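[1] I would like to see how this sequence folds:
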Amino acid sequence: MGSMRATDTDRIPPHPEVAAVTLQQVLDALVDPVRRSIVTQLADATADIRCGDFDLPVSKSTATHHFRILREAGLIRQHYAGTSRMNTLRRSEVDAVFPGLLDALVNADRAAAVSR
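    Coordinates of the predicted model:
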C-alpha cells in the first residue's frame, strides 16, 4: 500500500459563496476587534498574508478561531502555500454584495487606532 498524501487542494477549508452570507453573519464576524484588525491588515497588504505573520495580541489557537469565523462569514479566503496557510481578503466579492462595507470598516479601524 502506498502512503496517502494530502494535496494543497485537499487541505483548503470550505469557503461559502459571499452572496449566500447574510449581513448579520458578516456583522457578527466583524464585531470583534481582533477580526477587524485581521481584515484591516489584509486590506493594507499587497500580497496574501501567512497566518503567523499577522500582528495579533492573541495566542495561535485563538487566532485560528478568528480566521475560521472570518472565513465562514465569507470575508477571507484561505489556501496553502507549502506548509503555510495564506489569507486573502475577498474584497471584490464582498464589495459586490455589501458595497462600501469594507471601506467603512477599514477606515473606522484605522481612525480608532490613531486615537488610541
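[2] From here on, just use CA atoms for contacts and neighbour counts.
    Fine.
[3] For R91, list the residues it contacts.
    Residues near R91 by C-alpha atoms under 8 Å, 6 or more residues apart in numbering: 43, 75, 102.
[4] which one of those sits closest to P13?
    Taking C-alpha to C-alpha as the measure, P13 lies nearest L75 of the contacts of R91, at 13.6 Å.
[5] what's the distance between the closest one and I38?
    10 Å (C-alpha to C-alpha, to the nearest Å).
[6] one more to put side by side:
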Amino acid sequence: MRRAHHPATEDVALTEVMAALSDPVRIGLLRVLADGGERGWGELRAPVAKSTLSHHLRVLRDAGVTRTRQEGTRCYVRLRRADLEARFPGLISAVLAAADADEVGSGVGLAAEAS
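    Next up, the predicted model:
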C-alpha cells in the first residue's frame, strides 16, 4: 500500500468535509470513530461491500476527516476531531448530534457489536 495522504489542518476545506459527510455510510463511520479510538479496518462493519467501505474510508481521509495509519498489512483509522474542531469549531458535534437524532448511519458499527 502506498503511503496515505493526509491534508494539513490548515488545508482542510469546509466544502470537502461537507461533501465527505454527505453519505449515510460515512456519517455512520464518523459516529463509530467519534469515541476517539483508533479502529482497524477489519473491525468496521457497514452494509456495503469491502471495496465500497474502503472507498468511503478514503473519501473521509482525503477530506481530512480521518487519519489512516498502516502497520504491516493492517490499516487503522481514527477521527481527526481536534484538527476539525480547530478548523471548524462545533461542526463535528453538530453533525453527530443531528445524526444521532435522525439515526443516520445506524447500520454502521463494529464487528464486536454484530454478535
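[7] In the contacts of R91 of structure 1, which residue is surrounded by the most others?
    L75 (24 neighbours; other C-alpha atoms under 10 Å).
[8] which residue packs closest to it, ignoring adjacent ones?
    R90 (5.6 Å; C-alpha to C-alpha, 6 or more residues apart in numbering).
[9] counterpart of that neighbour in structure 2?
    Superposed on structure 2 with TM-score structural alignment, R90 of structure 1 falls opposite R80.
[10] same question, A112 of structure 1
    Match for A112 of structure 1 (TM-score structural alignment): D102.
[11] what's the answer for A81 of structure 1, then?
    In structure 2, A81 of structure 1 lines up with E71, judged by TM-score structural alignment.
[12] List the residues that contact I92 of structure 2.
    81, 84-85.
[13] how about D28 of structure 1, what's its match in structure 2?
    Alignment note (TM-score structural alignment): D28 of structure 1 maps to A19 of structure 2.
[14] Tell me, how many residues neighbour its match?
    Number of residues near A19 of structure 2 (other C-alpha under 10 Å) recorded here: 13.
[15] And it, which helix or strand is it part of?
    Taking DSSP states H and E as the definition, A19 of structure 2 sits inside helix 14-20.
[16] mean shift of that helix relative to structure 1?
    Following superposition, helix 14-20 of structure 2 is found to deviate from structure 1 by 0.6 Å on average (mean C-alpha distance after the TM-score superposition for structure 1).
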